[in-house]
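S.K.: Provided below for reference: sequence and predicted model.
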Amino acid sequence: MTTLEIMTAVKNGTMTEAEAAQRMEAQTAEKVKEVVRKKVSLKVSAKGGIQIDGLRRFPVTLYRSEYEIIDGMRDDIRKFIEANKSRLVTKGEE
């Protein structure tokens, strides 16, 4: 079911807003998993950094210490995303 179909179902009263939100969230999670499964890869860059390919047009490269800082912030990042979910978009959304 597409986002448009879900929105139409809510408008017509055949689906509640909570059901629609749950379905859209599940679709988004599945799309993210699909992208990660198919395209994202890691390698060591020429300068010794950790390079992630497949997230964007160009690779994202950070040094080990930078990824360790981000990894240490994992819970804070998750909380931030949850608190700002209504203001954040995922790739492909407008």
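M.R.: Structure's in. What do you need? Since the model is a prediction, treat every value here as computed from it, not as a measurement.

S.K.: CA only for contacts and neighbour counts going forward, please
M.R.: Noted.

S.K.: Okay, buried residues for the longest helix anywhere in the chain please.
M.R.: Longest helix in the chain, counting residues (DSSP state H): helix 17-39. By 16 or more other C-alpha atoms under 10 Å, the buried positions in helix 17-39 come out as 20, 23-24, 28.

S.K.: Would you mind giving the residues you listed as TSV with distance to L4 added?
M.R.: As requested, these are arranged in TSV below (distance: C-alpha to C-alpha, whole Å):
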residue	distance to L4
A20	11
R23	12
M24	10
T28	14
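
S.K.: The structure to be compared is supplied as follows:
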Amino acid sequence: MKKEEILAKLQSGELSVEQASQLLTDTAPKRGQLYCKVSEKGAISVYGLQRMPVTLYVEQWTRLLDFADDLKSFMKENDSKLKRKEGAAAE
């Protein structure tokens, strides 16, 4: 259930404040979990990678995603030179 739905049910009296609070807590993104939002300017912001979101327009995300196989190959070829952030989850 989305935040807006939970709040609407709270407003209509279908949920108590405690129930709504629990549902909002359960649906909130967990630390390090990736999630997206549409920015005020209509771009896509990805949260959870770093402290600040990574924000690109649709065309930029499309180009980046089309480049994913090349990026993966580059990472594999240069693995010994690449550093990893401590505590980062391996994929």
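M.R.: Thanks, I have it. This structure is a prediction, so every number in the text was calculated from the model and none was measured.

S.K.: tm score of chain vs chain?
M.R.: Overlay of the two chains. TM-score (TM-score structural alignment, normalised by the length of the second structure): 0.57; 58 aligned residues with a C-alpha RMSD of 2.1 Å.

S.K.: ok so, going back, of the buried residues of helix 17-39 of the first structure, which is the nearest to F80 of the first structure?
M.R.: Using C-alpha to C-alpha, T28 comes nearest to F80 of the first structure of the buried residues of helix 17-39 of the first structure, at 17.8 Å.

S.K.: Specify, as a residue range, where stretch 38-47 of the second structure falls in the first structure.
M.R.: Mapped onto the first structure using TM-score structural alignment, stretch 38-47 of the second structure spans residues 44-53.

S.K.: Could you work out the end-to-end span of that stretch for me?
M.R.: 11 Å (C-alpha to C-alpha, to the nearest Å).

S.K.: Likewise for stretch 42-50 of the second structure?
M.R.: By C-alpha to C-alpha, the extent of stretch 42-50 of the second structure from end to end equals 21 Å.

S.K.: swap in stretch 82-92 of the first structure?
M.R.: One end of stretch 82-92 of the first structure sits 19 Å from the other (C-alpha to C-alpha).

S.K.: Tell me where the second structure has helices.
M.R.: Using DSSP H, the helices assigned to the second structure run over residues 3-12, 17-27, 58-66, 68-77.

S.K.: looking at these, which is closest to G48 of the second structure?
M.R.: Here helix 17-27 is closest among the helices of the second structure (C-alpha to C-alpha), at 15.0 Å.
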